[in-house]
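**Student:** here are the coordinates; sequence isn't available:
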């Protein structure tokens, strides 16, 4: 049984399956940006991702139950990676005064041109929501590195608020 079947007990779409294309996701993001403006769209997409990240972590029983970084990274990969929603691959999580998550193949950076100013929005929100559920801490996130601007990973950093 895969994570996707744990999240949805039956396929939402019997013939096409539960996943859609990155091209369609990008069209939704661009449409929201055109309708609301870039800043309002970013707020909406981060919020939507955060809600989804919390929901998935809770559905998998990971609510305030994980404290070990290795276990958190493995759980995030299970939820968001190849066996889960395929949103991104989490390669590393580090903690000092903040939590840093290094990821790649993010849906937000996919098919973007090198040098693009696009930032992680939905992906950042989903990681934040899942981390908040798994750690029981409220977080504030921002992207600090991008594969679109020369980094090997998209890196998001979360300030621990509570």
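**Tutor:** Everything's here; your move. Small disclaimer: the values here were computed from a predicted structure and weren't measured.
**Student:** alpha carbons only for contacts and neighbour counts from here, please
**Tutor:** Fine.
**Student:** Wait, residue 125 touches residue 46, no?
**Tutor:** Yes - contact criterion Cα atoms under 8 Å: residue 125 and residue 46 qualify, at 4.3 Å.
**Student:** When these two are compared, which one has more neighbours?
**Tutor:** residue 125 (27 against 23; other Cα atoms under 10 Å).
**Student:** quick one: the more buried one from residue 114, how far?
**Tutor:** 23 Å (Cα to Cα, to the nearest Å).
**Student:** swap in residue 127?
**Tutor:** Relative to residue 114, and taking Cα to Cα, residue 127 is found at 23 Å.
**Student:** which of the two has more neighbours?
**Tutor:** Applying other Cα under 10 Å to residue 127 and residue 114 shows that residue 127 carries more neighbours, namely 28 against 13.
**Student:** where's the more buried one relative to residue 42, distance?
**Tutor:** For residue 127 relative to residue 42 (Cα to Cα), the value is 15 Å.
**Student:** With residue 16 instead?
**Tutor:** Going from residue 16 to residue 42 by Cα to Cα gives 29 Å.
**Student:** Please say which of these two ends up with more neighbours.
**Tutor:** Higher neighbour count among residue 16 and residue 42: residue 42, with 20 against 9, using other Cα under 10 Å.
**Student:** Surely that one touches residue 124?
**Tutor:** No - Residue 42 sits out of contact with residue 124 when judged by Cα under 8 Å, with a separation of 10.3 Å.
**Student:** Just say helix, strand or coil for residue 148.
**Tutor:** Put simply, residue 148 is helix when judged by DSSP: H, G, I helix; E, B strand; the rest coil.
**Student:** did I read that right, residue 112 in a strand?
**Tutor:** No - under three-state DSSP, residue 112 sits outside any strand and is assigned coil.
**Student:** Below is structure B, check it against A:
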């Protein structure tokens, strides 16, 4: 079933309300696990749709393709500002994330779904398993929401 008038997108306000409601009902940790998992699934499918799976692209090219898909011309999940490698760690610098929208400065909210979506896309692109974490937040003084990924052996 398609939505011929409303299309594929809905309000970020509604999605955030669903997240907070689920957290209230089932607890923050359980919902964080579920949202990261859901995001990873979405990211994997997106990478396949974009033809990134197994592609031998630079991090700049990957950032550009994911930035387009997740950004203002795509799903509007977040802006991918850049992706860079620091030793064994891949860092993804994002802004205007779903997670930080509407949150007050100083909030302890972590990005879950957004982290998962980027995580899944990177795993599918590189064909490797990663451990991901949200290490810097615009809500706590960071310039970006930064996600760090290390390969799992």
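**Tutor:** That came through fine. What you are looking at is a predicted structure, and each value in this text was computed from that prediction instead of being measured.
**Student:** which stretch of helix or strand covers the counterpart of residue 92 of structure 2 in structure 1?
**Tutor:** By TM-score structural alignment, residue 92 of structure 2 lines up with residue 101 in structure 1. In this structure, residue 101 of structure 1 sits in strand 98-104 according to DSSP states H and E.
**Student:** To what extent does that strand diverge from structure 2 after superposition?
**Tutor:** Once the two are superposed, strand 98-104 of structure 1 sits an average of 0.4 Å from its aligned residues in structure 2 (mean Cα distance after the TM-score superposition for structure 1).
**Student:** the strands in structure 1, which residues?
**Tutor:** 89-95, 98-104, 139-145, 154-160 (DSSP state E).
**Student:** Make TSV from those and add distance to residue 27 of structure 1 and mean neighbour count to it.
**Tutor:** Output for the strands of structure 1, formatted as TSV (distance: least, Cα to Cα, whole Å; neighbours: other Cα atoms under 10 Å):
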stretch	distance to residue 27 of structure 1	mean neighbour count
strand 89-95	22	17
strand 98-104	21	20
strand 139-145	22	17
strand 154-160	21	20
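**Student:** Make JSON lines out of the ones you listed and add distance to residue 71 of structure 1.
**Tutor:** Formatted as JSON lines, the strands of structure 1 follow (distance: least, Cα to Cα, whole Å):
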{"stretch": "strand 89-95", "distance to residue 71 of structure 1": "10"}
{"stretch": "strand 98-104", "distance to residue 71 of structure 1": "13"}
{"stretch": "strand 139-145", "distance to residue 71 of structure 1": "19"}
{"stretch": "strand 154-160", "distance to residue 71 of structure 1": "18"}
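**Student:** Out of those, flag the one nearest residue 74 of structure 1.
**Tutor:** strand 89-95 (8.2 Å; Cα to Cα).
**Student:** Residue in structure 1 paired with residue 18 of structure 2?
**Tutor:** Correspondence of residue 18 of structure 2 to structure 1, assessed by TM-score structural alignment: residue 28.
**Student:** Show me the residue sitting in the middle of structure 1 in space.
**Tutor:** Geometric centre of structure 1, nearest residue: residue 123, 3.0 Å, by Cα atoms, centre = their mean.
**Student:** Surely that residue is in contact with residue 107?
**Tutor:** Yes - using Cα under 8 Å, residue 123 of structure 1 is in contact with residue 107, at 6.9 Å.
**Student:** who touches both of these two?
**Tutor:** Common neighbours of residue 123 of structure 1 and residue 107 (criterion: Cα atoms under 8 Å, 6 or more residues apart in numbering): 87-88.
**Student:** Give the burial count for the aligned partner of residue 70 of structure 1 in structure 2, as a bare number.
**Tutor:** Taking TM-score structural alignment, residue 70 of structure 1 has residue 60 as its aligned residue in structure 2. When neighbours are counted by other Cα under 10 Å, residue 60 of structure 2 registers 13.
**Student:** Nearest spatial neighbour of residue 60 of structure 2, chain-adjacent residues omitted?
**Tutor:** Excluding the flanking residues, the one nearest residue 60 of structure 2 by Cα to Cα, 6 or more residues apart in numbering is residue 83, at 6.6 Å.
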